[in-house]
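**Student:** The following comprises the amino acid sequence and a computationally predicted model.
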Amino acid sequence: MATQETQDAIVIQDVVKSFKKRTIKGEYTTFKSELVSWLRGQRRARQAGLIESLRGITLNVPRGKTMAILGRNGSGKSTLLKLITGIYTPTSGNITVNGRISALLDLGAGFHPDFSGRENILINGIILGMSRAEVQAKMNDIIAFCELGDFIDEPVRTYSSGMYMRLAFSVATHVEPDILIVDEILAVGDEHFSKKSMAKMMEFKRQGKTIVLVTHDLETVKRWCDVAAWIDGGRIRRVGAPAEVAEEYRKAVAIAEAQSVVFTPPALSEGGLPQVPEEKAEVPQAESAPVGLSVSLRDPSGEELRTLSPEQPVEVQIDYTAREGVEGAEFEVALEKGDGTFLYRTSTRIDAVHLPKPLPSQGRLRLQSGRLGLLGGEYVLAVRVKVAGATSQAASAARCRFKVVSEREDAGLFRPPHQWVVEAVPAVRPEEQSLRLTAS
């Protein structure tokens, strides 16, 4: 048998998780109508049915490593984390957790809204396996880290989402867990606490703690994690080096968007994301759409950018493949904040760009900009192509995310070109002022 030092932190063996399917249409009824229906023998039949959220997951999380869990919404990531933490029990299969586990899942989960922050620290610490004395000994450190000030003695129902997150993160990371489970909760909060929480996570890594992280930020996966697992349609698609798994996942999402593939959760469909072809994954040929797309942000030398400064010159590079005889295409570029806030949109039609008729089978468009002038934050570049005569469902789309890092303290969304001019205004002598008044 493996020793405590060499065994994996989490061992998941052929785990299946099913939920009962609701088959009766949710209609508003009254007690009287239900009683009358029952007396008349008109009871609605209930059909047996199950929703399979996870379908035979086998995965080992190495001790002391940080593992990223990737996958689109509805693929089963959060269900897997709730199985690991014991919130759910598997329908079949086994999960073994070696060590004390702490989790940051749903925001504010486990907090009683009418208790103060201090009281909830005590309750959550005990739930996570600490004694009352241990929680009391760490109480001051937890309060200092979450920076809630006098609010620590107020009911948590008065807290904002950011305050909830601070308190939850502080408790979860101060109970000395061997394994930390994080489900996208670090996306909540201001920039100051985000940096502080990431520093705490780095401290965990240096201490040899095991971290399981669900995130959609592929750059964080590549830069910060030791191993990555991709879940698609309730099954493990791939496990391996973070950069390789993240890139394959990104390409599959790009292909799905280019082909207008609508993702459905595993309960509704056996399919997931399309397989990534071995060649030309960056500019896939769509089957259902006339034009396939991929998009990236690059510097003037052609190097792909994921992080840039407000003043850095950039260009949007759009690679496409087109079916034979495609005419009347319009390429549209939109800029959004990471939270979906719309910032700007233009297109080849708006800017009167001449496109070949018909489009070549393969081509590239480059939208050049001297500077974006955006302030620090996360942004999304979205590209769409519409073809005259094609249905809206056949429109192709592609997206890429990037981060702007600024050392300045401007506020808002963008930094317009500007400069300050300071001039000394000459003083008017009293006799000149008197002459001006007399003349008038």
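**Tutor:** Perfect, thanks for sending it.
**Student:** alpha carbons only for contacts and neighbour counts from here, please
**Tutor:** OK.
**Student:** Run a quick neighbour tally on the residue nearest to L218 when sequence neighbours are not counted.
**Tutor:** The spatially closest residue to L218, leaving aside those adjacent along the chain, is A246, at 6.0 Å (Cα to Cα, 6 or more residues apart in numbering). A246 has 26 neighbouring residues, counting by other Cα atoms under 10 Å.
**Student:** Could you say which helix or strand holds A246?
**Tutor:** helix 242-258 (DSSP states H and E).
**Student:** I'd like to know which elements that helix is packed against.
**Tutor:** strand 66-70, helix 218-224, strand 227-232, strand 291-298, strand 396-404 (3 or more Cα pairs under 8 Å, 6 or more residues apart in numbering; DSSP states H and E).
**Student:** ranges for the helices of the stretch 101-250 of the chain?
**Tutor:** Assigned helices in the stretch 101-250 of the chain, in chain order: 117-127, 132-146, 161-174, 191-206, 218-224, 242-258 (criterion: DSSP state H, counting those that start in this stretch).
**Student:** Serialize the ones you listed to a markdown table and add fields for distance to A382.
**Tutor:** Output for the helices of the stretch 101-250 of the chain, formatted as a markdown table (distance: least, Cα to Cα, whole Å):
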| stretch | distance to A382 |
| --- | --- |
| helix 117-127 | 41 |
| helix 132-146 | 36 |
| helix 161-174 | 28 |
| helix 191-206 | 25 |
| helix 218-224 | 17 |
| helix 242-258 | 11 |
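**Student:** between those helices, which one is nearest to L367?
**Tutor:** Taking Cα to Cα as the measure, the helices of the stretch 101-250 of the chain were each checked against L367, and helix 242-258 came out nearest at 19.5 Å.
**Student:** List the buried residues in the closest one.
**Tutor:** Across helix 242-258, burial judged by 16 or more other Cα atoms under 10 Å covers 242-243, 245-246, 248-258.
**Student:** and which of the residues you listed is nearest to V135?
**Tutor:** The nearest one, if we look at the buried residues of helix 242-258 relative to V135 and count by Cα to Cα, is P242, at 35.8 Å.
**Student:** Relative to Q13, how far out is that closest one?
**Tutor:** Between P242 and Q13 the distance, using Cα to Cα, to the nearest Å, works out to 22 Å.
**Student:** what does S92 give?
**Tutor:** Separation of S92 from Q13 (Cα to Cα) stands at 9 Å.
**Student:** Next: M198.
**Tutor:** On the measure of Cα to Cα, M198 and Q13 end up 31 Å apart.
**Student:** So these two - more neighbours on which side?
**Tutor:** Using other Cα under 10 Å, the more surrounded residue of M198 and Q13 is Q13, with 16 against 12.
**Student:** gap between the two ends of stretch 60-78?
**Tutor:** Stretch 60-78 end-to-end distance (Cα to Cα) = 17 Å.
**Student:** ugh, wrong one, stretch 322-333
**Tutor:** In stretch 322-333, first residue to last residue: 18 Å (Cα to Cα).
**Student:** do the same with stretch 221-236
**Tutor:** 17 Å.
**Student:** Would you quantify the distance from S294 to K251?
**Tutor:** Distance, S294 to K251, using Cα to Cα: 9 Å.
**Student:** and here's the other structure:
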Amino acid sequence: MTWSEPEFANLGRQILPAESITPILPVGMDSTKHMVVNMGPQHPSTHGVLRLIVELDGEQVVRVVPDVGYLHSGFEKSGESKRYKDFVYYTDRMDYASAMQNNLAYCVAVESMLGIEIPPRAQVIRVIMAELQRIASHLLWLATHVLDLSGTIMSLLMYAFREREMILDLFEMVCGARLTTSYIRIGGVWQDLPPAFLPRLKDFLALMPKHLDDYEGMLTDSTLWKARTQGIGVLTRAQALALSCTGPMLRGSGVKYDIRKARPYSGYENYDFEVPTSELGDTYGRYLVRMQEMRQSLRIVQQAVTNLPDGPVKTADRKVALPPRAELDRSMESLIHHFKLMTEGFHVPPMEIYSTIEASKGEHGYFIVSDGSAKPYRLHVRGPSFVNLQSLDTMARGHLLSDLVAAIGTLDIVLGDVDR
């Protein structure tokens, strides 16, 4: 048989010589003067399915264009076809390293639209979970960042994951899940803390400061760590603001902005804590900021545990939160509320809102438009990973290709938070 015979006709049309495929490069890239290479989307140092189109002059980065969309899941559009109460479970899957904070951001937005009050005990429990999640997220960042940049300090990967497992054990105690928790619900939290939770949490609070000392002892004055991070990925204060960076990316450039202080939610105005910043503006400065943030989170959790009040853990508004299961056997009204919530959900007054919280990676916000039904008319998520990612080109230009790995790591992106 030959390629001209009918059996191979369709196959032949699909196989094109390489020179017939014109490469489509971003505007401004010149493959005649510089080498253009792909980094990702399957690459361990891109921390997910992120494709980078890198223009190189030898080993020096001339330009970087992130090409996103390889993990696109359509969360926002899905949210417009789901009842308000049912979208909580989808929020876990965006920044899957910060599920508790995703839950909190969405619930705070919807609760503001409903105008309901959250019981004090539920507010404190939410703060505990959000700050434990911040520590867990930073530990994951630290472990992977160190692995990217320094194989000789690989033992820190094991240490950081060891402490993160302690936090995930606590999450499993309260809701049965470790990663996609769905514990924080509209109106409060799913259920109260189990009796063994607080003793285990106090043990963690007693152990964690010493572990942070160990991490800093291994990294802060390490010649190798400084060589890979100092002066790398610099963002000036003006650049960080112009690029809409938030979280450690912004505070690492000297801007003391934290939503927990600027626009407190969930009772954060009642806690005494500092907002760490660094004037360095480089990868090393952002490392220092995140290490201090973990200490401040421990400080907040300690205050929350000390002042944890008694009382209910979800709103008494039965039109929003499910009644206790015990009431269903003796109250027809509770049974009706349960039936209506499970079959129809609740209706939100017509309005629009933009509500944000300070997540581990920066400002995590929800823009929701209600038409008065049980589903959002429009839902948009402001993910910090997506917005912070646009600073990668600025940070990488003029550095070596190996330093691009440091720039990606210092962003602490999660692709589920980018490709929504």
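**Tutor:** Arrived safely, thanks for sending. This one's a predicted model, so the numbers in the text were calculated from it and none came from an experiment.
**Student:** How alike are these chains, TM-score-wise?
**Tutor:** Once superposed, chain against chain, the TM-score is 0.23 (TM-score structural alignment, normalised by the length of the second structure); 173 aligned residues with a Cα RMSD of 7.5 Å.
**Student:** show me what contacts C146 of the first structure?
**Tutor:** M163, R166, L167, F169, S170 (Cα atoms under 8 Å, 6 or more residues apart in numbering).
**Student:** Can you report how many residues lie near the last one?
**Tutor:** Counted by other Cα under 10 Å, the residues lying close to S170 of the first structure total 21.
**Student:** close enough to count as contact, it and M139?
**Tutor:** No. Assessed by Cα atoms under 8 Å, S170 of the first structure is found out of contact with M139, at 10.0 Å.
**Student:** picking up where we left off before, please convert the helices and strands packed on helix 242-258 of the first structure to TSV, extending it with mean neighbour count and distance to R55 of the first structure.
**Tutor:** Compiled in TSV, those are given as follows (neighbours: other Cα atoms under 10 Å; distance: least, Cα to Cα, whole Å):
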stretch	mean neighbour count	distance to R55 of the first structure
strand 66-70	26	16
helix 218-224	17	24
strand 227-232	24	10
strand 291-298	26	31
strand 396-404	22	29
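**Student:** Including distance to T438 of the first structure, could those go into a markdown table?
**Tutor:** Formatted as a markdown table, those follow (distance: least, Cα to Cα, whole Å):
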| stretch | distance to T438 of the first structure |
| --- | --- |
| strand 66-70 | 81 |
| helix 218-224 | 73 |
| strand 227-232 | 84 |
| strand 291-298 | 66 |
| strand 396-404 | 60 |
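**Student:** Can you check which of those gets nearest to T58 of the first structure?
**Tutor:** That would be strand 227-232 among these, by Cα to Cα, at 10.8 Å.
**Student:** same for the closest one, what does it pack against?
**Tutor:** Secondary-structure packing of strand 227-232 of the first structure (3+ Cα pairs under 8 Å, 6+ apart): strand 66-70, strand 235-240, helix 242-258.
**Student:** okay, those in TSV with distance to W224 of the first structure next?
**Tutor:** Below are these laid out as TSV (distance: least, Cα to Cα, whole Å):
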stretch	distance to W224 of the first structure
strand 66-70	8
strand 235-240	14
helix 242-258	9
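**Student:** mind checking which of these is nearest T307 of the first structure?
**Tutor:** Nearest to T307 of the first structure, of all those, is helix 242-258, at 16.3 Å by Cα to Cα.
**Student:** what angle do that closest one and strand 396-404 make?
**Tutor:** Interaxial angle, helix 242-258 of the first structure versus strand 396-404 (axes from the mean of the first three to the mean of the last three Cα atoms, to 10 degrees): 140 degrees.
**Student:** In this model I353 seems to touch P376 of the second structure, though I could be wrong.
**Tutor:** No. Using Cα under 8 Å, P376 of the second structure is not in contact with I353; the gap is 11.2 Å.
**Student:** out of these two, which sits in the busier spot?
**Tutor:** Neighbours per residue (other Cα under 10 Å) separate P376 of the second structure from I353, with P376 holding more: 24 against 15.
**Student:** Relative to V369 of the second structure, how far out is that one?
**Tutor:** Computed as Cα to Cα, the P376 of the second structure to V369 of the second structure distance reads 6 Å.
**Student:** sorry, back to before: how far off strand 235-240 does the helix holding A246 of the first structure point, in degrees?
**Tutor:** On the basis of the same axes, to 10 degrees, helix 242-258 of the first structure is oriented at 140 degrees to strand 235-240.
**Student:** Report the separation between the nearest residue to L81 of the first structure once chain neighbours are set aside and S53 of the first structure.
**Tutor:** Residue nearest to L81 of the first structure in three dimensions, not counting chain neighbours: I181, with 7.3 Å by Cα to Cα, 6+ apart. Distance of I181 of the first structure to S53 of the first structure, given as Cα to Cα: 19 Å.
**Student:** is it fair to say I53 of the second structure lies in a strand?
**Tutor:** Yes. Counting by DSSP: H, G, I helix; E, B strand; the rest coil, I53 of the second structure falls inside a strand.
**Student:** my guess is V124 of the second structure contacts A304, does it?
**Tutor:** Yes. Counting by Cα under 8 Å, V124 of the second structure does reach A304; the two are 6.0 Å apart.
**Student:** just curious, which of the contacts of C146 of the first structure is nearest to M67 of the first structure?
**Tutor:** When those are compared for distance to M67 of the first structure (Cα to Cα), F169 wins out at 18.5 Å.
**Student:** what about H380 of the second structure, is that helix, strand or coil?
**Tutor:** Quick answer, by three-state DSSP: H380 of the second structure is strand.
**Student:** so who does it touch?
**Tutor:** With contact set as Cα under 8 Å, 6+ apart, H380 of the second structure has these partners: E76, Y366, F367, I368.
**Student:** possible to save the residues you listed as CSV with neighbour count?
**Tutor:** Formatted as CSV, those follow (neighbours: other Cα atoms under 10 Å):
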residue, neighbour count
E76, 17
Y366, 23
F367, 16
I368, 23
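**Student:** so of the residues you listed, which ones are in helices?
**Tutor:** Taking DSSP state H, the ones among the contacts of H380 of the second structure that sit in helices are E76.
**Student:** from the contacts of H380 of the second structure, which is closest to V36 of the second structure?
**Tutor:** Checking those against V36 of the second structure by Cα to Cα gives E76 as the nearest, at 33.3 Å.
**Student:** Isn't that closest one up against Y377?
**Tutor:** No. E76 of the second structure is beyond contact range of Y377, at 10.9 Å (criterion: Cα under 8 Å).
**Student:** Against which helices or strands is the helix or strand containing T438 of the first structure packed?
**Tutor:** Secondary structure from DSSP H and E places T438 of the first structure in helix 430-439. Helices and strands touching helix 430-439 of the first structure, by 3+ Cα pairs under 8 Å, 6+ apart: there are none.
**Student:** contacting residues around it?
**Tutor:** Outside helix 430-439 of the first structure, no residue touches it (Cα under 8 Å, 6+ apart).
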